[in-house]
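Colleague: My questions concern the predicted model and sequence given below.
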Amino acid sequence: MTLEELKYPIGKAEIPEIITKKNIEDWISLLERFPHELEFLVRELSENQLDVPYREGGWTIRQVIHHCYDSHHNSYLRFKWALTEENPIIKAYNEENWAELHDSKTAPILLSLDALKALHAKWVYLIQGLSEVELNKTFIHPESNKEISLKENIGLYAWHCRHHYHHIEQLLIRKNWKQ
């Protein structure tokens, strides 16, 4: 596999210009399933296996799992800001530095898996209750200075779930660890 294929096993995020109700339903379904599918994927891994990077120079499986919680928690907060403020500039975070923190490198993965289950249940509940007007609310990401709608963000995070799931799954296949 090329480095690009290892970095982006499902390709880069592609959000359609016109987001349909079906897109949103599919993305919500993916957000709802992700924590359980991720837990199922990694449930049998040993502590040593969790500390193997998914690619040379990449994060370990453990770091990827903790990153998913950190990233999705930040996204959930962005939803709240966009729903309660007028086009807010959100707070970015340095995901590379967060992944190097003690908890990301050593904490039991169940902490983040359990947190992801609760977070995604609450996040999906929030999203399912949004009107079309609310789904079109936006925030501004300070790094790109781009306006992002909540609709787009649902798609981005559905992609993010699949992206990191496949990082781990591809490693398990390459190492012959997948049941």
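Modeller: Arrived safely. Numbers count the residues shown, from 1 in each chain.
Colleague: Could you use CA atoms for every contact and neighbour count after this?
Modeller: Will do.
Colleague: Can you list the residue ranges for helices in the protein?
Modeller: 3-7, 21-42, 47-50, 61-84, 95-99, 102-106, 109-128, 132-135, 150-174 (DSSP state H).
Colleague: quick one, the longest one and helix 109-128 angle?
Modeller: The directions of helix 150-174 and helix 109-128 differ by 150 degrees, with axes from the mean of the first three to the mean of the last three C-alpha atoms, to 10 degrees as the criterion.
Colleague: Next, the buried residues of helix 150-174.
Modeller: 150-172 (16 or more other C-alpha atoms under 10 Å).
Colleague: got it, and the second one?
Modeller: Along helix 21-42, the positions that meet the burial threshold by neighbour count (16+ other C-alpha under 10 Å) are 23-24, 27-28, 30-32, 34-35, 38-39, 41-42.
Colleague: okay, pairing it with this:
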Amino acid sequence: MTTEALQKLKYPIGTFKKPELITQDHITSWINDIEQLPSTLEALTKNLTKEELNWVYRPDGWTIKQVVHHCGDSHLNSIIRFKLALTEDAPIIKPYLENRWAELPDSTDDDLSNSITLLKGIHSKLTKLLKSLNNEELKREFIHPEHGKRFSLEETIGIYAWHSNHHTAHIKQALAHKGEF
């Protein structure tokens, strides 16, 4: 498989591209994408067999179940990042080693119900929080030490909307290819 083909499998919707000017339409659309993730993941995975849950979305990629569990872990971290930025001045957030988290027993469990329930709760709270933000709050920032840069909350909303769609595309890709690459 070519490097280009592997990149397409890794980033089926491309990488996040921050708009030059983030508008209220962007924010509204992104919040909608975030709000829909739990129901989308539940619909995609509710009737999958254990074999199907273990299909990968690309060579050396995560299984479907790891993707779902990862979304729970990642978005749990995201709400904390938003709240830190809203309550502190440019806090330095704590990154985590997502590939190591994906190997832990709760991330390799065939039962997705806890992660789907977690996502429903997180996304309900997160959506309520994000919809309440005013223009000044959207400009608040946190510092991500792994990237060595500041991220505004408005940009971060876009990143998590992209993240939601990115991993939804991974699951659809695994299903379309039946985990075989």
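Modeller: Arrived safely. Note that the structure is a prediction, hence the values are computed from the model and not measured.
Colleague: quick one on the thing from earlier: looking at the helices of structure 1, which is closest to Glu143 of structure 1?
Modeller: Between Glu143 of structure 1 and those, the shortest separation by C-alpha to C-alpha is 12.9 Å, and it involves helix 95-99.
Colleague: so that closest one corresponds to what in structure 2?
Modeller: Using TM-score structural alignment, helix 95-99 of structure 1 lines up with residues 98-102 of structure 2.
Colleague: Distance from the chain centre to that stretch, please.
Modeller: On the basis of C-alpha atoms, centre = their mean, to the nearest Å, stretch 98-102 of structure 2 sits 14 Å off its chain's mean C-alpha point.
Colleague: Matching Thr80 of structure 2 against structure 1, which residue comes up?
Modeller: If you look again at residue 80 of structure 2, you'll see it is Ile, not Thr. By TM-score structural alignment, Ile80 of structure 2 lines up with Leu77.
Colleague: what's the answer for Pro38 of structure 2, then?
Modeller: In structure 1, Pro38 of structure 2 lines up with Pro35, judged by TM-score structural alignment.
Colleague: pretty sure its match is in contact with Leu116, am I right?
Modeller: Yes: with contact defined as C-alpha atoms under 8 Å, Pro35 of structure 1 reaches Leu116; the gap is 5.7 Å.
Colleague: rewinding a little: and the contacts of the match of helix 95-99 of structure 1?
Modeller: Stretch 98-102 of structure 2 is contacted by residues 62, 66, 69-70, 107-108 when judged by C-alpha atoms under 8 Å, 6 or more residues apart in numbering.
Colleague: can you rerun that using 6 Å?
Modeller: Residues outside stretch 98-102 of structure 2 that contact it (C-alpha atoms under 6 Å, 6 or more residues apart in numbering): Gln66.
Colleague: buried set for that stretch?
Modeller: So for stretch 98-102 of structure 2, counting by 16+ other C-alpha under 10 Å, buried means 101-102.
Colleague: Please apply the same query to stretch 119-134 of structure 1.
Modeller: For stretch 119-134 of structure 1, by 16+ other C-alpha under 10 Å, it's 119-120, 123-124, 127, 134.
Colleague: Mind picking the two most distant members of those?
Modeller: Across the buried residues of stretch 119-134 of structure 1, the longest distance by C-alpha to C-alpha is 19.8 Å; it joins Leu119 and Glu134.
Colleague: Count the residues that sit near Glu86 of structure 1.
Modeller: Glu86 of structure 1 is flanked by 11 other residues according to other C-alpha atoms under 10 Å.
Colleague: and the residue nearest to the spatial centre of structure 2, how far is that from Ala169 of structure 2?
Modeller: Note on structure 2: the residue nearest the mean C-alpha position is His163, at 3.6 Å, using C-alpha atoms, centre = their mean. Per C-alpha to C-alpha, to the nearest Å, His163 of structure 2 is found 10 Å from Ala169 of structure 2.
Colleague: Check the contact lists of those two and give me the overlap.
Modeller: What both His163 of structure 2 and Ala169 touch, as defined by C-alpha under 6 Å, 6+ apart, is an empty set.
Colleague: close enough to count as contact, Glu154 of structure 2 and Leu138?
Modeller: Yes: using C-alpha atoms under 6 Å, Glu154 of structure 2 makes contact with Leu138 at a distance of 4.9 Å.
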